[in-house]
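[1] Below is the sequence, then the predicted model.
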Amino acid sequence: MKYDTVYIVAGIAILSIGTYLIRYSGIYLANRIAFKEHHRQMLSDSACVLLFTLAIFNTIFTENEFSGISKIIGVSVAILFAWKRYSLIVVILVAIVVTATLRYLGFS
């Protein structure tokens, strides 16, 4: 194994052990700690904000570069269809078709 590979394997092992301990602590502490409803709502809201932020950044950027206007328009159309309560498969297919069509037409 190369020197870099050892670091990668060690990093994977540390992250997997940490993930297991976090999950175990949730099960272990579930009956020992009582949260107020306000704090439960705040934790739920913070998880939604984190996922929303991740979705926004993945829409706008691809690796280190701007992903292009076609992807942003495709995601915006998908959000509109989801807001109108279309099924998930329709939302995904519409986003794919809109993004692919715009890229075919020359929008980056």
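    In hand now; what should we look at?
[2] Only C-alpha atoms from now on, for both contacts and neighbour counts.
    Fine.
[3] Quick check: W83 vs G18, distance?
    37 Å (C-alpha to C-alpha, to the nearest Å).
[4] let me redo that: L80
    Counting by C-alpha to C-alpha, the gap from L80 to G18 is 38 Å.
[5] now swap in H38 and tell me
    28 Å.
[6] neighbour count winner among these two?
    G18 (12 against 9; other C-alpha atoms under 10 Å).
[7] Specify the local secondary structure of that one.
    helix (DSSP: H, G, I helix; E, B strand; the rest coil).
[8] and it, what does it touch?
    By C-alpha atoms under 8 Å, 6 or more residues apart in numbering, the contact set of G18 is empty.
[9] putting a second one here so we can go through both:
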Amino acid sequence: MTGWAVAVLAGGTYLIRLSGLVLRRSLVIPARVSRLLDLGAVALLVAVAATGALIEGVGFAGWARPAGVALGALAAWRRLPLVVVVLLAAGGTAGLRALGIP
């Protein structure tokens, strides 16, 4: 049963992606709708990032994780390499937790 479900979902995903290529030239999306779709994608990404940074289980994740994320965001804003951004965020969080800040 699981194999069939995976095959159906894979086929559906393929058809959805193919429909974007097929309908690209025949479907005209107004500029305002296109802008709203872009903003919706950004809002969704921010919501997922905020949830991951602030929530653990059903409660607040503590202060170390949001501080590490903020440090990583600052490093990204300064256009540091991705490896440095990740290491600063993880190191900041680990350092705060080592100091006893949850």
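    It's in. Everything quoted here is computed from the prediction, not taken from an experiment.
[10] TM-score for this pair?
    Here the TM-score for the pair of chains, by TM-score structural alignment, normalised by the length of the second structure, is 0.83; 102 aligned residues with a C-alpha RMSD of 2.0 Å.
[11] so where's the longest helix in the second structure?
    Ranked by residue count under DSSP state H, the longest helix found in the second structure is helix 31-54.
[12] Residues contacting the helix or strand following it, please?
    Moving toward the C-terminus from helix 31-54 of the second structure, the first helix or strand encountered (DSSP states H and E) is strand 55-56. The contact list for strand 55-56 of the second structure, computed with C-alpha under 8 Å, 6+ apart, reads A61.
[13] so strand 55-56 of the second structure corresponds to what in the first structure?
    The aligned range for strand 55-56 of the second structure in the first structure is 61-62, by TM-score structural alignment.
[14] cool, and stretch 14-21 of the second structure?
    Counting by TM-score structural alignment, stretch 14-21 of the second structure falls onto residues 20-27 of the first structure.
[15] after superposition, how close is that stretch to the second structure?
    The superposed stretch 20-27 of the first structure is, by mean C-alpha distance after the TM-score superposition for the first structure, a mean 1.6 Å from where its aligned residues fall in the second structure.
[16] what's the answer for stretch 53-61 of the first structure, then?
    Relative to the second structure, stretch 53-61 of the first structure is 0.8 Å off (mean C-alpha distance after the TM-score superposition for the first structure).
[17] quick one: buried residues of that stretch?
    59-60 (16 or more other C-alpha atoms under 10 Å).
[18] got it, and stretch 100-108 of the first structure?
    100, 102.
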